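Trainee: Take a look and give me a structure for this.
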Amino acid sequence: MIKEIATTPYSDQRPGTSGLRKKVPIFQQRHYVENFVQSIFDSLTGFAGETLVVGGDGRFYNRDAIQKILKIAAANGFGRAVVGRGGVLSTPAVSALIRSLKAFGGVVLSASHNPGGPDGDFGIKYNVANGGPAPEKVTDAIYARTREITSFRIVEAPDVDIDRLGVTQLGDMRVEIVDSVENYAALMQTLFDFDRIRDAFRGGFTMKFDAMSAVTGPYAHVILEDMLGAAPGTVLNGAPLPDFGGHHPDPNLVHAKHLYDLAMSDRSPDLCAASDGDGDRNLIIGRGRFVTPSDSLAVLAANAHLAPGYRDGVAGIARSMPTSGAADRVAEKLGIGLYETPTGWKFFGNLLDAGLVTICGEESAGTGSNHVREKDGLWAVLLWLDVLAARKQSVDAILRDHWATYGRNYYSRHDYEEVDSDGANALVKSLRDSLPSLKGKRFGALEIAEADDFAYHDPVDGSDSRNQGLRVMFADGSRIVYRLSGTGTAGATLRVYIERYEADPAKQFLETQNALSDLIALSHEIAGIERFTQRKAPSVIT
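Mentor: Got it, this is the predicted structure:
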């Protein structure tokens, strides 16, 4: 039986770069989830009888929200819902399922790398038919609907058993519970030389992969240990837990410091890697060598042709604006297009769909390709494994060869997390107002050549996105970028990106923070970071 239930709008349901993210208690408010989900469906047309994919990263409140979503989807006319067993699907696995099933779209339940648990974070994101995050015109429509919604439709029925594989009926909608890993693992086999990687493990190659008690544990166990023959115990923290075992599931050098310490020790395996809460980010550290996300993108783009799924080469490369220019040099050498977009994977979708690019990456440890329309942490690890197996070199040797060929982009991201929102917004306004006066200013040997607020014109659909990050660019090619992140749930996160290019091989092996020390100091001076945020140092440096 379908019921129409009266409700009142919430004013705080504007989706960010990765959907709607809030603390769990906010989502537990009366009708909060129902309002947002109904607003998603009210903003769409043509889905009667169509397929909807539903899954999440297993965090606290995942299972409760799925029951609501299924009942609202049934009441609104979807014909089939496909759900990962236990409600678990990594974000890239959702994208892969949408594409392979030719589904109408999907609902992803995740707050990505943010902490979980009863007092942690939760999120809901809608993905469209290409498997990618909804574009801004859709999220804008969803938000507009949330501000005027007066009722939602829901099927009154017992909860669906999402732990048992098979098909059940919910009203007029068929619900299929599927193996969370099977479809994704089959896709990976079409892209990479599993025999070659398996031979490398047989030959003594070693690795550790930390799933951070998050969604990629089951995928890593099946693919790395069962299918590729990595030694038992290769996967750490492989069971997804509602609170991620108390971990902060962000694969960076703060929350995965134990991996960094292992890689820098005399006990280091050949490769240390990790993924985040929903499986779309990655961390790559070789024996004695950390690989920045920007360098990882560049190295993978330069070597993708070694993997069977990319043997015909790379059509083009896309990177988010704050990501370093390392990939630009690869694109130039390969004679292919390079596209600089705002941060947010949704901006890559049109480029991928149009066939303009094959490999994409962003500064927040996200890398992916045209196999799905999301960044994909385990995919990046598998491509690294295939490249390592093909070249029979260490991570360090591959990186050194890359820098010798293309030069090195010294690059670091400084995050100031959970700063006062008013202070962060005041910093951005003050800096934006000062941009016209910065050009030509000198700070010691550094001269500002340009300063602007990055805007993007989509070459496929002609849309424009403005105010995407404040750039201060120097005459020697160095730059500092400032932007507020849209992925947090408390306060504001100020991200500052610092970059310097070094062509001289003799100067390519400095410690990164030392190589960037003058620019780091200048990043504080130009923006007045301490004055506006009351922070002398960043929360996280990557």
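
Trainee: C-alpha only now, for contacts and for neighbours.
Mentor: OK.

Trainee: Doesn't residue 46 lie inside a strand?
Mentor: No - according to DSSP: H, G, I helix; E, B strand; the rest coil, residue 46 belongs to no strand; its state is coil.

Trainee: One more, please, to line up against the first structure:
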Amino acid sequence: MTTIQTTPFEGQKPGTSGLRKKTKVFMQKHFLENFIQSTFDAIGGVDGKILVLGGDGRYFGKEAAQIILKMAAANGAAKVFVGQGAWLSTPAASHLIRTLETDGGIILSASHNPGGPEEDFGVKYNAANGGPAPEKITDAIFERTKNITSYLKLDVPDVDLGHIGTQTLGEMVVEVLDPVAAYADMMEGIFDFTALKALFAKGFRMRMDSMCAITGPYAVEIFENRLGAPKGTVVHEVPLEDFGGMHPDPNPTWAHELMAEMMGENAPDFGAASDGDGDRNMILGAGTYVSPSDSLAVIAANAKLVPAYAEGLKGVARSMPTSAAVDRVAEALGLACFETPTGWKFFGNLMDAGRVSLCGEESFGTGSDHVREKDGLWAVLMWLNIIAARGQSVGEIVADHFKRFGRNYYSRHDYEALPKELAEGMLDDLRAKLSDLPGKEYQGLVVGNADEFAYTDPVDQSVSQHQGFRILFAGGSRVVLRLSGTGTEGATLRVYLERYVAGPEGLAQDPQEALAPIIKATEEIVGIAATTGKQQPDVIT
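Mentor: The predicted structure is shown next:
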């Protein structure tokens, strides 16, 4: 064991999903080690503890895994379970933490961010419940990074992560696991695989785009090997360190190949995509795009068709920026519905307390209490199970949903790589005028209320302040603004736009056209184009 002297690095504050930086920042001498030692210290040390370790296969992941293993051993950890090749999707890691009853885990991923030597890397700690560390832990990690003076590490050769089996590192046991098998088994226990096999046997056509990221091996095993979908159903199925130059974010902008296929002639019946670490999803039908907020609502309305949820949902939860479409389902079904800040960790307490069994975020994240992370392939299988049970197409299911519950037209506009001071100054100006907005009219819309969202956790009563700005218009329309915590360069302003139409008319408009008055009203109130010089968002989803 070696004690290595070090000095603090600035900016090692974990965001909503751990610490994300450019890969070369993490590759600096001592940088990763400082953060890992700070994490170990913040959780009371790892002496005698058991951990899970793995990641999405991006560049520097294997090297980072070796460093973490040697540090865990030096800090007295009893055992670490590692995915073969240092691979584990984020939901698979959460599942292993829970089922192996470990003390937590470290996931090496920057989620949907690009990978490679010039791109992004990330590290996050998940607690013993399998979910992202709560704020009290991430705050403690950050405080420790400010005054760290040394870290512990074994000076030994690397561990063989290429072969399944058990080996030792000092006195610590390292068990290399198949990264796919346990997760695929879990999915088989949740869904009606017999009905899904019959669906594919009848000629149902699906396209799954894994975007050269971690879900490729999982998707091939589940859809092609276990469910009998034709070979080639999963495309971009081989995980690559740079994701093949792709931006592994499953939205219409970055999954453009899938979008073109699903909106073109002779489109498959169903399309889906997942992201870098496997926790996000995009759902499509032939000629039909399903927004993440609508997908959450449709799943909630049809969950009883899936074996694991046949007795009904305990409750539902959504992040504050996510549209209120699921709220309308919850009201109709008599379910509790919670509105939380952005970040999956806020759902963990609700699930652990048995208050909810379905959660979702507008940023293409959906999941349930089977794990404590959002889960891309789980969402895809939910849709397939619903399709098999209803005998309808994606388009027919969505149209029926809108007729029953009305439609929440919804879109997110991202303004990326803004100077941080400029973005924060613009929101400071908005904060100063919030109290003056109610009663004023913009583009024919009257402001009913305006605030800065704060959340009191109903389970532990912890309070999270400054979680985004809400401008609520009369009639159910609204705009939400917040700075993203997942970028690595500058600041990303996310603007969430929503308009409710009860129907029966007006349910088939183009979302951007339906939202045009709200877009214009937002510019009047906030002055995004006037302040940033950007006349259009960088990404629209």
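
Trainee: Now compute the TM-score of the two chains, please.
Mentor: The TM-score (TM-score structural alignment, normalised by the length of the second structure) is 0.99; 541 aligned residues with a CA RMSD of 0.8 Å.

Trainee: Span of stretch 172-181 of the first structure from start to end?
Mentor: End-to-end distance of stretch 172-181 of the first structure (CA to CA, to the nearest Å): 27 Å.

Trainee: in that stretch, what counts as buried?
Mentor: For stretch 172-181 of the first structure, burial by neighbour count (16 or more other CA atoms under 10 Å) applies to 173, 174, 175, 176, 177, 178, 179, 180, 181.

Trainee: JSON lines for the residues you listed, including distance to residue 198 of the first structure and secondary structure?
Mentor: Output for those, formatted as JSON lines (distance: CA to CA, whole Å; DSSP: H, G, I helix; E, B strand; the rest coil):
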{"residue": "173", "distance to residue 198 of the first structure": "42", "secondary structure": "strand"}
{"residue": "174", "distance to residue 198 of the first structure": "39", "secondary structure": "strand"}
{"residue": "175", "distance to residue 198 of the first structure": "36", "secondary structure": "strand"}
{"residue": "176", "distance to residue 198 of the first structure": "33", "secondary structure": "strand"}
{"residue": "177", "distance to residue 198 of the first structure": "31", "secondary structure": "strand"}
{"residue": "178", "distance to residue 198 of the first structure": "27", "secondary structure": "strand"}
{"residue": "179", "distance to residue 198 of the first structure": "24", "secondary structure": "coil"}
{"residue": "180", "distance to residue 198 of the first structure": "23", "secondary structure": "coil"}
{"residue": "181", "distance to residue 198 of the first structure": "19", "secondary structure": "coil"}
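
Trainee: any chance of the residues you listed in TSV, plus distance to residue 325 of the first structure?
Mentor: Listed next are those as TSV, based on distance: CA to CA, whole Å:
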residue	distance to residue 325 of the first structure
173	48
174	48
175	45
176	44
177	43
178	41
179	39
180	36
181	34
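
Trainee: Which of those sits closest to residue 447 of the first structure?
Mentor: Closest to residue 447 of the first structure out of these is residue 181 (51.9 Å), distances taken as CA to CA.

Trainee: Map the closest one onto the second structure.
Mentor: Applying TM-score structural alignment, one finds that residue 181 of the first structure aligns to residue 180 in the second structure.

Trainee: Tell me who's in contact with its match.
Mentor: Contact analysis of residue 180 of the second structure by CA atoms under 8 Å, 6 or more residues apart in numbering lists 88, 92, 217, 218, 221.

Trainee: Now the fourth one: which helix or strand?
Mentor: If I follow you right, that is residue 218 of the second structure. For residue 218 of the second structure, the host element (DSSP states H and E) is helix 215-219.

Trainee: I figured residue 160 of the first structure was touching residue 67, is that so?
Mentor: Yes - with contact defined as CA atoms under 8 Å, residue 160 of the first structure reaches residue 67; the gap is 6.9 Å.

Trainee: Excluding chain neighbours, what is closest to residue 346 of the first structure?
Mentor: Closest residue in space to residue 346 of the first structure, ignoring its immediate chain neighbours: residue 133 at 5.2 Å, by CA to CA, 6 or more residues apart in numbering.

Trainee: list the contacts for the one you found?
Mentor: Listed by CA under 8 Å, 6+ apart, the contact set of residue 133 of the first structure reads 18, 125, 126, 127, 345, 346, 373, 374.
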